[in-house]
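**Q** just coords:
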C-alpha cells in the first residue's frame, strides 16, 4: 500500500517535478493529500465505476504504481496489473522499483538525452 508517507513522498516528489498528476484509490489519495500533493481519488474495482481499471482501459493513466500490502490487496491487484500490461502501461509493484522509475523519469525531464546508435561509438 502507498500509505507509508516516507515511501510515498520518495516516489511522488520526482514525479511532481516532472509534471505528473496523480490519481489514487482512497488510502493513497488521503496520504497524498496529507503530503500536500494534489490528486484525484478513484474507486477500486470492487467499489464500482469509474475505477482505476476503467482509466487504464481509456488510456487516461500513463504509469501504474501498485504496492499491495496484504494477501487481499495482492489478489485485488492482479486484474489491474494484467490490464496495464496488456495496454502497454508501465507498472511497478515494489517500492524500490517505483522509486527508481520516478528518479529516472525526473532525470529525463531535467536534462536533454542525446541518443546515438551503438555503431556510432565504434565508427572510425
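**A** Yep, that arrived. Note that this is a predicted model, so its numbers are computed, not measured. Residues are numbered from 1 along each chain as shown.
**Q** C-alpha only now, for contacts and for neighbours.
**A** Fine.
**Q** residues near residue 13, how many?
**A** Using other Cα atoms under 10 Å, the number of residues around residue 13 comes to 16.
**Q** gap between it and residue 45?
**A** Distance of residue 13 to residue 45, given as Cα to Cα, to the nearest Å: 27 Å.
**Q** in a strand, that's where residue 69 is, yeah?
**A** No - per DSSP: H, G, I helix; E, B strand; the rest coil, residue 69 lies outside any strand segment and is coil.
**Q** take a look at this one as well, against the first:
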C-alpha cells in the first residue's frame, strides 16, 4: 500500500492565448505538466490544481451548468458543495434540477438570455469556481463562458469526476500535509 498519492496534471497555455477555448482539440498541446503529491488523493489534486493555476477556493459562489444526462449525479455532488458552505448559481435547467433535488441555488441567465447574466457575475468577481459540462445544444454559450472563465481567472471544472475529486480536496484541505522533498516519499 503506497504511503502517498501522485497526481499528474497537464498545463496548457490558455492564460497566454487570449480568446482560446478551454475545450481541448487534437491541435492543442500542453506546455508541460505538474505533479501534486500528498498522503491522499484530495490533497494531491489540491496541489496539482494550484500548480497549474486553477486554484481551489474553499468558499464563495459556484456557477453550475450541466448537460441533461449529468443533472441527477450533479445534484448529489452540488448538495455536498452546499454542505461545505458554498452557494450555487445555475442556469435555468440546472437550477430546476437542483431545486427538485432540494439543493438551493440562485437562477442566473445564460449569456444568450440577456443581462445580468453569468458573464456579468464573473466580470464583477462574484464567482469563485465554475462547473460546466456542456452539450452540443449550448455550445455557443459554453464557449463564451469558458472565455470569461479565462479572462476573469475563475477556477473551472468540466467533468463530474473532477468534481468528485474536488470534493475530496475540499474535505481534506484542512488537514496538515507536511512538506517533503521528492526523495523523502521513496524512503
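**A** Yep, it's here. Predicted model, so just to flag it, every value in this text is computed and none were measured.
**Q** Identify the residue spatially nearest to the most centrally placed residue in structure 2, adjacent ones excluded.
**A** For structure 2, residue 157 is the residue whose C-alpha lies nearest the centre (Cα atoms, centre = their mean; 2.8 Å). On the basis of Cα to Cα, 6 or more residues apart in numbering, the spatially nearest residue to residue 157 of structure 2 that is not a chain neighbour turns out to be residue 131, at 4.9 Å.
**Q** Make sure I have this right: that neighbour is in a strand.
**A** Yes - under three-state DSSP, residue 131 of structure 2 falls within a strand.
**Q** Would you state the strands of structure 1 in chain order?
**A** Using DSSP state E, the strands of structure 1 run over 23-24, 40-41, 64-65, 91-92.
**Q** Dump these to JSON lines, plus distance to residue 98 of structure 1.
**A** Below are the strands of structure 1 laid out as JSON lines (distance: least, Cα to Cα, whole Å):
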{"stretch": "strand 23-24", "distance to residue 98 of structure 1": "15"}
{"stretch": "strand 40-41", "distance to residue 98 of structure 1": "20"}
{"stretch": "strand 64-65", "distance to residue 98 of structure 1": "7"}
{"stretch": "strand 91-92", "distance to residue 98 of structure 1": "6"}
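**Q** Of those strands, which is nearest residue 7 of structure 1?
**A** Minimum separation from residue 7 of structure 1 across those (Cα to Cα) falls at strand 64-65, 12.1 Å.
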